[in-house]
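Chemist: here's my sequence, what's the structure:
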Amino acid sequence: MTAAPDPTTNVAVELAQLRGEIHTGLEQIKGTLGVLVERTNRTDADVRQLRADMDKEIEDLQNQINELNKGRWPLAQIGALAAVAGVVAAVIALFLT
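Modeler: Have a look, this model is predicted:
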């Protein structure tokens, strides 16, 4: 007659295997989380760099706009002066003829 297997041994073996699988799964999760944290840090650094670059580009564009505005002719004032000069010339021509 063969001896019946000890049920406590089977339970202990199964528990050991389960612990190993859980440990392996947790290590995989930790590794994945580490990769995600690294990607997040890299993304944050990239966003900070892009923001700094965009701020610099915006500042350069604002400086260019200011320079263009300084060199712009005051067309409205020139138009008003030309209109006044035309009226004066018409009035002078009216009185001299």
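Chemist: C-alpha from now on. contacts and neighbour counts both.
Modeler: Will do.
Chemist: need the longest helix for this structure.
Modeler: Counting residues, the longest helix in the chain under DSSP state H turns out to be helix 7-70.
Chemist: and after that helix, which helix or strand comes next?
Modeler: helix 75-96 (DSSP states H and E).
Chemist: so how far is that following helix from its chain's centroid?
Modeler: Centre-to-centre, helix 75-96 and its host chain are 55 Å apart (CA atoms, centre = their mean, to the nearest Å).
Chemist: contacts for it, please.
Modeler: Taking CA atoms under 8 Å, 6 or more residues apart in numbering as the criterion, no residue outside helix 75-96 touches it.
Chemist: one more, please, to line up against the first structure:
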Amino acid sequence: MTVPEASATVAVELERLRGTVSTGFAEVKGSLSVLVERSDRNERDLQQLRQDTEKDLGDLRTDVEALKRNRWPLAAIGALTGIAGSVAGLLALFIR
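Modeler: Sure, this is the predicted structure:
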């Protein structure tokens, strides 16, 4: 092999290597683009989920407050029932 043939062979191999490296970088760049797009989509989905959750929690808080306002005063009803029972017992005792 003479020097010009050797340098031509080296040049061909370097060009082949450059093509292989370029192809590898293109594949990596494409994969990174896909990952960035997925990350952006996941971030948007997470932000939307947070907004929906906050809205639902706000609605739930409103419903709970409405239930608290409209609940029956069980302690007062229990006390009135006890007093009414005592009065009925006393009336029954004195009427005899």
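Chemist: got a TM-score for the two of them?
Modeler: The TM-score (TM-score structural alignment, normalised by the length of structure 2) is 0.84; 94 aligned residues with a CA RMSD of 1.6 Å.
Chemist: picking that back up, structure 2: matching residues for the longest helix of structure 1?
Modeler: Counting by TM-score structural alignment, helix 7-70 of structure 1 lines up with residues 6-69 of structure 2.
Chemist: average distance between the matching stretch and structure 1?
Modeler: After superposition onto structure 1, stretch 6-69 of structure 2 sits on average 1.1 Å from its aligned residues (mean CA distance after the TM-score superposition for structure 1).
Chemist: for that stretch, what is the distance to the chain centroid?
Modeler: Mean-position distance between stretch 6-69 of structure 2 and its chain equals 17 Å (CA atoms, centre = their mean).
Chemist: now swap in stretch 62-71 of structure 2 and tell me
Modeler: On CA atoms, centre = their mean, the centre of stretch 62-71 of structure 2 falls 27 Å from the chain's centre.
Chemist: burial count for Ala83 of structure 1?
Modeler: Around Ala83 of structure 1 there are 12 other residues, counting by other CA atoms under 10 Å.
Chemist: thank you, goodbye.
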